[in-house]
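[1] Provide a 3D model corresponding to the input given below.
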Amino acid sequence: MNKKKKVTIYDIARISGFSPKTVSRVVNGEKNVKKSTYEKINQILQEYNYVPNTYARGLINKTNRNILISVPKTEFYPLEWFHILLEKIILECRKHDMNTIVEYTEPNDSMENSVLYSSSSFIGAAVIFYESPRDQRIMYLQKLGIPFIVFGKSDTEGVTYVTNNDYDALKSLMYYLVSKGLEKVSLLIGDQSLVNMDRVRGVKDAYDELGLDASLIEVVYQMKTVEDVYLYSKADFTKENIPDAIFVSGDEKVIGLIRALNELNIKIPEDVSIVGFDNIPWAQYFDPSLTTIAQDFTTLSKEIVNRLEILINGMTDLTSIEVPTKLIIRETTK
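    Sure thing, here's the model as predicted:
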């Protein structure tokens, strides 16, 4: 055999005369292998520069540890916070000896063109981002019996999800702002997803508990991009008509708000306080530096991968979890 060619466990088994299962035990460092057998197989492994193949090892061990991370791509996704969380998930998967496959799908892609459809036999579990109503990915995974976790709140029956505690995040933020005398607020939110609806509910419940008039709250949906926020802010805000505070659902979109306020000669935080969401690394370098709600990316990634591990091992009765956030106070609030 050409030693430059990448060999598999099955090649090593044929060369050594031992079964693939025995070779797998040696590759995985298991102790229940006869010393002479171990030495012979190990010598062949070194001779042929064998590199373990995650896919093959999963098939031999009857456990498929290949994780598909499925991400629909649009003109405004994925954002910076997603890349931070993705990196954390991949690193956490490595700690659990899991191989990750990341697939970005375009809006008009059909299931037949997806990795999930074409290579489902190699997928042991999946992480679904940006779930949509009657999501085809979820229906297909359920049909095949492949376990999965959704990131972000889900209302699909029987689905386990990991998300931020968005309700408490915004409720706590309102308590903080009101304590500083900032009662009139505008919320520049994306679409009417479960996550964003939870954020709005947290704001309204805080005002109800504080005995404040709900008319002090302005909720603006469909603020999906920097441009959306910029155009709305430039058209709607004036120096004479500005709320006490503006919350933007995403740090990156705050750039559009700051640009608009600068052009309108509205000062931050003297005239209006601003709060974002995500705590992306460069939020601290905004001018002024951005007060924001920090996602706990490390805990989110651990909760996702721990649940994947449990699902791969055959357990199905899992609870969803909402991970606490943290308010980071910087210069954009009074």
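[2] C-alpha only now, for contacts and for neighbours.
    Fine.
[3] pretty sure residue 80 contacts residue 281?
    No. Checked against C-alpha atoms under 8 Å, the pair residue 80 and residue 281 is beyond contact range at 9.0 Å.
[4] have a look at those two and say which one is more surrounded.
    Using other C-alpha atoms under 10 Å, the more surrounded residue of residue 80 and residue 281 is residue 80, with 17 against 11.
[5] which one is that one nearest to, not counting chain neighbours?
    Distance criterion C-alpha to C-alpha, 6 or more residues apart in numbering; nearest residue to residue 80, sequence neighbours excluded, is residue 280 at 6.9 Å.
[6] please report the distance of the one you found from residue 83.
    To residue 83, residue 280 is 10 Å away according to C-alpha to C-alpha, to the nearest Å.
[7] out of the two, which sits in the more crowded spot?
    residue 280 (21 against 11).
[8] where exactly do the helices run in this structure?
    9-16, 20-27, 35-47, 54-60, 80-95, 115-118, 136-144, 166-179, 194-210, 226-236, 254-263, 297-312 (DSSP state H).
[9] which of the ones you listed sits closest to residue 151?
    The closest of these to residue 151 is helix 297-312. By C-alpha to C-alpha, the value is 8.0 Å.
[10] got the contact list for that closest one?
    63-65, 84-85, 88-89, 92-93, 96, 124-126, 147-149, 151, 162-164, 316, 318, 321, 323 (C-alpha atoms under 8 Å, 6 or more residues apart in numbering).
[11] of the residues you listed, keep whichever come out buried.
    The neighbour-count criterion (16 or more other C-alpha atoms under 10 Å) marks 64-65, 85, 88-89, 92-93, 124-126, 147-149, 151, 162-164, 321, 323 among the contacts of helix 297-312 as buried.
[12] tell me which of those residues fall in strands.
    Among the buried ones among the contacts of helix 297-312, the ones falling in strands (DSSP state E) are 125, 126, 148, 149, 151, 162, 163, 164, 321, 323.
[13] quick one, what contacts residue 67?
    Counted by C-alpha under 8 Å, 6+ apart, residue 67 has contacts 98, 99, 100, 101, 123, 124, 125, 126, 127.
[14] if we go to 7 Å?
    Taking C-alpha atoms under 7 Å, 6 or more residues apart in numbering as the contact definition, residue 67 lies against 98, 99, 100, 101, 123, 124, 125, 126.
[15] want to put them side by side, so please do this one too:
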Amino acid sequence: MADVARLAGVSHMTVSRVLNNHTAVREETRRRVLAAIKELGYQPNTAARALATRRSGVIGVLTIDTTLYGPAGTLYAVENAARRAGFSLTITSIKTVDPRSAAEGLDRLTSQAVEGIVVIAPSSQIGQALSPLHHRVPMVTAGDALAGDVPAVYVDQAGGARLATNHLLEHGAERIWHIAGPRSWLHAQARARGWRSALKAAGLQSPGVLYGDWTPASGYRAGLLLVEKIQEVDAVFVANDQMALGVLRAFHEHGIRVPRDVLLVGFDDIPEAAYFAPPLTTIRQDFAAVGEHAIRLLISEISGEAAQNSYVVPAQLIVRQSSIRRSH
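    Now for the predicted structure:
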């Protein structure tokens, strides 16, 4: 650190303030110190800094072991937001979604002296492990509200489902089926709830729910079941885009044309959705906003400030060809 101070022409204390993101440093001085750090390739000794300041500069993340678009997108957004705020991350993934695994994962994080924890695990079973620990370490959930006393940031899943269902209703569909995600996932529960509420508001009965596991293969299997009763299907709202891809494959194999015969809407707006055949109408989630607000809430908790209990990010309908039946 002394070499950095000498090259930048500042005091040892000023370098320390820059490293700790202290506000009492002029922007010109901050740039000069950062340039010196880069030129010298200086790496701060985080362990020593933690001992001196009782601040580790590390945020822990508990997440599930998955490559699914929603949790993976949320993790990426949280990491970017934490980095911009001057924190690094340590991540613990759990393979089994249950209270015991969650408690073990949280214990691993707290043993690393993290300043706070972000939980990205969209299952109702995880919430049981959070409340007992929240009084000991600042904590926020990102993606779902898992425990009543833990601040949460999440996309309005039910609202997104209502957008999707109302869009199909506006385009003439009445018998709108739903292919849901796993029953234990809060996202799946909320999307099914939003679908039902939109149909109820329109005075319509829910024709039926089929369940998948978020994969294209499960969507394909559900699509084959719908093929058998296609005369009872005007449209399908699918709880994620990967399962919608499987539905498209099943329909295509049996000569069912989307959108001419059946309208289709997914959820997530994965990068490939615009290149499905036909391009998929879907619901977009603003993961960047989730990550930004989650880190902001956590920093407020770390600082001892009163933080709002939750922040809900609106979902957005992205209209493409799969839900628009052209007149001939």
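[16] just give the TM-score of the two.
    Between these two chains, after superposing, the TM-score reads 0.79 (TM-score structural alignment, normalised by the length of structure 2); 307 aligned residues with a C-alpha RMSD of 3.6 Å.
[17] wait, which of the helices of structure 1 is closest to residue 158 of structure 1?
    Closest to residue 158 of structure 1 of the helices of structure 1 is helix 136-144 (C-alpha to C-alpha; 10.1 Å).
[18] identify the residues contacting that closest one?
    By C-alpha under 7 Å, 6+ apart, helix 136-144 of structure 1 touches residue 147.
[19] list the buried residues for it?
    Buried residues in helix 136-144 of structure 1 (16+ other C-alpha under 10 Å): 137, 138, 141.
[20] cool, stretch 48-55 of structure 2 as well?
    49, 55.
[21] now do stretch 178-187 of structure 2
    178, 179, 180, 181, 182, 185, 186, 187.
[22] can I get these in TSV including distance to residue 41 of structure 2?
    Listed next are the buried residues of stretch 178-187 of structure 2 as TSV, based on distance: C-alpha to C-alpha, whole Å:
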residue	distance to residue 41 of structure 2
178	55
179	52
180	50
181	47
182	48
185	45
186	45
187	44
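[23] trace residue 301 of structure 2 over to structure 1, please.
    Here residue 301 of structure 2 is matched to residue 311 in structure 1, going by TM-score structural alignment.
[24] one more: residue 150 of structure 2?
    Residue 150 of structure 2 maps onto residue 159 in structure 1, by TM-score structural alignment.
[25] burial measure for its match, as a count.
    Applying other C-alpha under 10 Å, we find 18 residues neighbouring residue 159 of structure 1.
[26] next one: it from residue 182 of structure 1, what distance?
    From residue 159 of structure 1 to residue 182 of structure 1 the distance is 39 Å (C-alpha to C-alpha).
[27] can you check residue 175 of structure 1 too?
    Relative to residue 182 of structure 1, residue 175 of structure 1 is positioned 10 Å away (C-alpha to C-alpha).
[28] one step back: including distance to residue 269 of structure 1, could the helices of structure 1 go into TSV?
    Below are the helices of structure 1 laid out as TSV (distance: least, C-alpha to C-alpha, whole Å):
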stretch	distance to residue 269 of structure 1
helix 9-16	63
helix 20-27	60
helix 35-47	65
helix 54-60	53
helix 80-95	25
helix 115-118	48
helix 136-144	44
helix 166-179	12
helix 194-210	21
helix 226-236	16
helix 254-263	11
helix 297-312	28
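[29] for these, which one sits closest to residue 245 of structure 1?
    For residue 245 of structure 1, the closest of the helices of structure 1 is helix 166-179, at 7.8 Å, according to C-alpha to C-alpha.
[30] follow-up on the earlier one: surely the residue nearest to residue 80 of structure 1 touches residue 82?
    No. Residue 280 of structure 1 is beyond contact range of residue 82, at 9.7 Å (criterion: C-alpha atoms under 7 Å).
[31] and residue 102 of structure 1? What does it align with in structure 2?
    Aligned partner of residue 102 of structure 1 by TM-score structural alignment: residue 91.
[32] that match: neighbour count?
    Neighbour tally, residue 91 of structure 2, other C-alpha under 10 Å: 18.
[33] any idea how far residue 306 of structure 2 is from the closest residue to it other than its chain neighbours?
    Closest residue to residue 91 of structure 2 apart from its sequence neighbours, by C-alpha to C-alpha, 6+ apart: residue 61 at 4.7 Å. Residue 61 of structure 2 is 22 Å from residue 306 of structure 2, where distance means C-alpha to C-alpha.
[34] got it, and residue 130 of structure 2?
    Counting by C-alpha to C-alpha, the gap from residue 130 of structure 2 to residue 306 of structure 2 is 19 Å.
[35] same deal with residue 138 of structure 2?
    12 Å.
[36] residue 20 of structure 1 and residue 10 touch, don't they?
    Yes. Counting by C-alpha under 7 Å, residue 20 of structure 1 does reach residue 10; the two are 5.7 Å apart.
[37] so residue 123 of structure 2 touches residue 183, yeah?
    No. The criterion here is C-alpha under 7 Å, and residue 123 of structure 2 misses it with residue 183 at 9.3 Å.
[38] if I pick the residue mapped onto residue 275 of structure 1 from structure 2, what's in contact with it?
    Taking TM-score structural alignment, residue 275 of structure 1 has residue 265 as its aligned residue in structure 2. Residues near residue 265 of structure 2 by C-alpha under 7 Å, 6+ apart: 164, 236, 237, 238, 280, 281, 282, 322, 323.
[39] list buried residues within those.
    Those of the contacts of residue 265 of structure 2 that meet the buried threshold are 164, 236, 237, 238, 280, 281, 282, 322, 323, by 16+ other C-alpha under 10 Å.
[40] of the residues you listed, which is the nearest to residue 33 of structure 2?
    Closest to residue 33 of structure 2, out of all of those and judged by C-alpha to C-alpha, is residue 282, at 46.3 Å.
[41] what distance do you get for the alignment partner in structure 1 of the closest one to residue 183 of structure 1?
    With TM-score structural alignment as the criterion, residue 282 of structure 2 lines up with residue 292 in structure 1. Distance from residue 292 of structure 1 to residue 183 of structure 1, counting by C-alpha to C-alpha: 18 Å.
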